[in-house]
Each structure stands twice: as C-alpha cells, then as structure tokens.
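Chemist: Here's a sequence, model it:
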Amino acid sequence: MNVLVWVREGVWPAAVDAARELAGVDDAVTLVHVVDPAIAAGAQGAYAGLLGRGGWSPRGRTDPGAAVTAAETGAEEALMAAAGERLGRDAAPVFRRGRVEREVVEACAGMDLLVVARDGDVRRAGPKSLGPASRYVVDHAPCRVLLVWP
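Modeler: I've put the predicted structure just below:
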C-alpha cells in the first residue's frame, strides 16, 4: 500500500501518528508538504508597491520576498525532518509549490491512502470542522482518505 501523509503546520503530529499506526512494514510512506508561493509574492508586491519597482536597494534594503522564501524553506525542512523522525521509519519527503489543495490532490496520484488531520474549528462537527483546503482535498482526492482529529 502507498500511503501519503499531508504534513501541515499545527496538525501534522496527528496525521503522522495515524500513518505510523496503519502502515505496514512493506507499505511505502510519503510525506508531502506544500508551500504557496503567493505568500512570498505578497511580500514582494507590498514592497514594490510601497517603495517602487526598484525599491531602496542602493540604501541597503532588499526585497522581503526573498527573505520570506528563505524562511519558508528553512521552516519546511525542519518540519519535514520532525515529521520523519516522529514517523520512525523511512519515508520519502516531497516538497511541492503551488495552490496547497491542488498540489495535495495531484500528489495523491498513485497513492492508495491519504492521511489528513482536520484543521477546522475543533468545537464543531460537520463541514465547519474542516478548513477550505482540507475540504477541497477530501472532496477531490483520487484515493481513500483517512481524516484524523489532532
């Protein structure tokens, strides 16, 4: 069985724990994390809008979009390392860029099971218990989906 675990900030331990319990010794486990480049682009756009296209680089100020991208990459690598360590077995890490929900659905290609931790309002049951990206993934994943509570 091919198991895909969606590693997301805040709720990833529950998904990793569920995968650790369910995946057999012969099963392949993949950890996927997605970063939306629109976040860094927003910082870059704000900088360009406030300071003009050229910014103030002659005065030593640089575009914050690059700093945001570097911070995202560092945080992503640390998060995936922690998830792999918690899983306690070999897992293939997959780093994707794009709209989070669409990238996760695309990463499901060839998988038998997707493990997702819910990320919505923990006081509610039903549709509000999932965030928009999770709802999209649950509705469109081309494989079985295991939804766990964090």
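Chemist: contacts and neighbour counts: CA atoms only from here.
Modeler: Noted.
Chemist: Show me where the protein has its strands.
Modeler: Secondary structure of the chain (DSSP state E): strands at 2-6, 28-35, 92-97, 113-117, 144-148.
Chemist: could you redo the ones you listed as TSV and give each row distance to E103?
Modeler: Below are the strands of the chain laid out as TSV (distance: least, C-alpha to C-alpha, whole Å):
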stretch	distance to E103
strand 2-6	11
strand 28-35	7
strand 92-97	7
strand 113-117	13
strand 144-148	15
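Chemist: Tell me which of those strands lies nearest to P13.
Modeler: strand 113-117 (8.4 Å; C-alpha to C-alpha).
Chemist: So in this structure, which helix runs the longest?
Modeler: helix 64-87 (DSSP state H).
Chemist: In it, which residues are buried?
Modeler: P64, G65, V68, T69, E72, E76, L79, M80, A83, G84, L87 (16 or more other C-alpha atoms under 10 Å).
Chemist: Distance to L130 added to the residues you listed, as JSON lines?
Modeler: JSON lines is the format used below for the buried residues of helix 64-87 (distance: C-alpha to C-alpha, whole Å):
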{"residue": "P64", "distance to L130": "32"}
{"residue": "G65", "distance to L130": "30"}
{"residue": "V68", "distance to L130": "27"}
{"residue": "T69", "distance to L130": "27"}
{"residue": "E72", "distance to L130": "24"}
{"residue": "E76", "distance to L130": "22"}
{"residue": "L79", "distance to L130": "22"}
{"residue": "M80", "distance to L130": "22"}
{"residue": "A83", "distance to L130": "22"}
{"residue": "G84", "distance to L130": "25"}
{"residue": "L87", "distance to L130": "24"}
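Chemist: burial of the spatially closest residue to W12 that is not a sequence neighbour, as a residue count?
Modeler: Spatial nearest neighbour of W12, excluding adjacent residues (C-alpha to C-alpha, 6 or more residues apart in numbering): A117 at 6.7 Å. Around A117 there are 24 other residues, counting by other C-alpha atoms under 10 Å.
Chemist: before we go on, could you also do this sequence so I can check it against the first one:
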Amino acid sequence: MAVVVWIVEGTWSTCVDAARAHAPEGTEIVLLHVSPPDVPGAAHDAFAGLLGRGHPERDPGTALEHLAAASAEELLTHAAERLGRPCTPVERTGRVEREVVAVAEGADLLILARDGDRTHLGPRSLGPASRFIVDHAPCPVLLVWPETAPDVASIPPPPPHLPHHP
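Modeler: Here you go, the predicted model:
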C-alpha cells in the first residue's frame, strides 16, 4: 500500500495523524510538500526589471527560494517526527494542485485536510487547490477536518422550492 500525505502549514498535523490511524504498518508513506513558484518568481522579475540583471547575488528571488526550501524542509522534518515511522519526504515546486495530483498517481490513498471555510459543512470548506485535487485525484482520497467538524446545523438551508411551469 502507498499513501501520499499532503503537508500544508496549519493542517499538516491532522493529516499525519490520519496517516498514522489509517495506514497499516509497512505502508509506504510519502509526505508531500509543494511550494508555489509565484512569490520567488515575482521577486526575480521585479529585481530584473528594476535593477537589471547585472548583480544576480543581490536577487531577492534567490533568497526567497532558499527561505521556502528551508521552511519546507523544516515542515517535512516535523511531519516525519510526528508520524514516527519510515516515510519519504518529497518537496516539489510548481502549481500546487497539479503537483499533488501528479504525485498521487499510482498511490492507494491521498490524505489532505479541508482548507477553506471550516465554520460550515459543505463545499466551501475546500479551498481552490483542494477542490481541484479532490476532483482530479487518481486514487481514493481521505479528506480530514483540521479541527472538530462543525455541527450538521451549519449546513445552509436548501433553496426555496420553485413551482413547476406547465
């Protein structure tokens, strides 16, 4: 069995706990973190546009890339320690939703957490990337609440019934 656990700041611990609870011993577990390229890319572009390309050592985009990599490594280290069993940490850079789906290809389970409006049950409890991942996952998905799920009373009322036209 192979399980991919999407590691995201703020919800990773719940996903790791779900992997511990639902993945049998001996399961190959991949802890996946994906860094979007847009912030370092914007800094690279701004630096090139404002200051030219003559001083690459002063490019703030490079510093942001290093900070993002260090942050991802630290997060994956904490996740592996919390998991407490063998796993493979994977750091990727790219369109987050597409990278997660690509890594999940061939997996037996993908674990991710709700990351939208967590005060109500329903589809808005998923952010855009998570919604894409759930809709396109090439394997079964375990979707967990990062905290206690809201009460079923939080479900919005149904729309008013419209009469049928003859």
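Chemist: TM-score for these two?
Modeler: Here the TM-score for the pair of chains, by TM-score structural alignment, normalised by the length of the first structure, is 0.92; 146 aligned residues with a C-alpha RMSD of 1.5 Å.
Chemist: Which among the strands of the first structure is found nearest to P127 of the first structure?
Modeler: strand 144-148 (12.8 Å).
Chemist: A28 of the first structure corresponds to which position in the second structure?
Modeler: Using TM-score structural alignment as the criterion, the counterpart of A28 of the first structure in the second structure is E28.
Chemist: State the distance from that match to T77 of the second structure.
Modeler: Going from E28 of the second structure to T77 of the second structure by C-alpha to C-alpha, to the nearest Å gives 17 Å.
Chemist: ditto for L32 of the second structure
Modeler: 11 Å.
Chemist: Quick check: neighbours shared by the two?
Modeler: Counting by C-alpha atoms under 8 Å, 6 or more residues apart in numbering, the shared contacts of L32 of the second structure and T77 are P89.
Chemist: buried stuff in stretch 100-110 of the first structure?
Modeler: Buried, per 16+ other C-alpha under 10 Å, within stretch 100-110 of the first structure: V100, E101, E103, V104, V105, A107, C108.
Chemist: now the residues you listed as CSV including distance to L4 of the first structure?
Modeler: Output for these, formatted as CSV (distance: C-alpha to C-alpha, whole Å):
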residue, distance to L4 of the first structure
V100, 15
E101, 14
E103, 13
V104, 9
V105, 11
A107, 8
C108, 7
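Chemist: Among these, find me the one that's closest to A92 of the first structure.
Modeler: A107 (12.2 Å).
Chemist: Can you give me every residue that contacts V104 of the first structure?
Modeler: By C-alpha under 8 Å, 6+ apart, the contact set of V104 of the first structure is W6, V32, V34, V137.
Chemist: what do you get for P36 of the second structure?
Modeler: Contact analysis of P36 of the second structure by C-alpha under 8 Å, 6+ apart lists T93, G94, R95, V96.
Chemist: Which of those residues are conserved in the first structure?
Modeler: Retained in the first structure: T93, G94, R95, V96, out of the contacts of P36 of the second structure (criterion both residues aligned by TM-score structural alignment, their matches' C-alpha atoms under 8 Å).
Chemist: Which residue comes closest to the first one once chain neighbours are left out?
Modeler: By that I understand T93 of the second structure. S35 (4.7 Å).
Chemist: Isn't that neighbour up against H66?
Modeler: No. Between S35 of the second structure and H66 there is no contact under C-alpha atoms under 8 Å: 11.4 Å.
Chemist: Without its sequence neighbours, what residue ends up closest to L64 of the second structure?
Modeler: Nearest one to L64 of the second structure, counting by C-alpha to C-alpha, 6+ apart, is P40 at 5.5 Å.
Chemist: separation between that neighbour and R92 of the second structure?
Modeler: In terms of C-alpha to C-alpha, P40 of the second structure sits 14 Å off from R92 of the second structure.
Chemist: Those two - which one has more neighbours?
Modeler: P40 (20 against 17).
Chemist: which residues does the more buried one contact?
Modeler: Here P40 of the second structure is in contact with P60, G61, T62, L64, E65 (C-alpha under 8 Å, 6+ apart).
Chemist: and what of A72 of the second structure?
Modeler: H33, S35, E91.
Chemist: rerun at 7 Å
Modeler: Residues in contact with A72 of the second structure (C-alpha atoms under 7 Å, 6 or more residues apart in numbering) are H33.
Chemist: What of D59 of the second structure?
Modeler: With C-alpha under 7 Å, 6+ apart, D59 of the second structure has these contacts: H44, F47.
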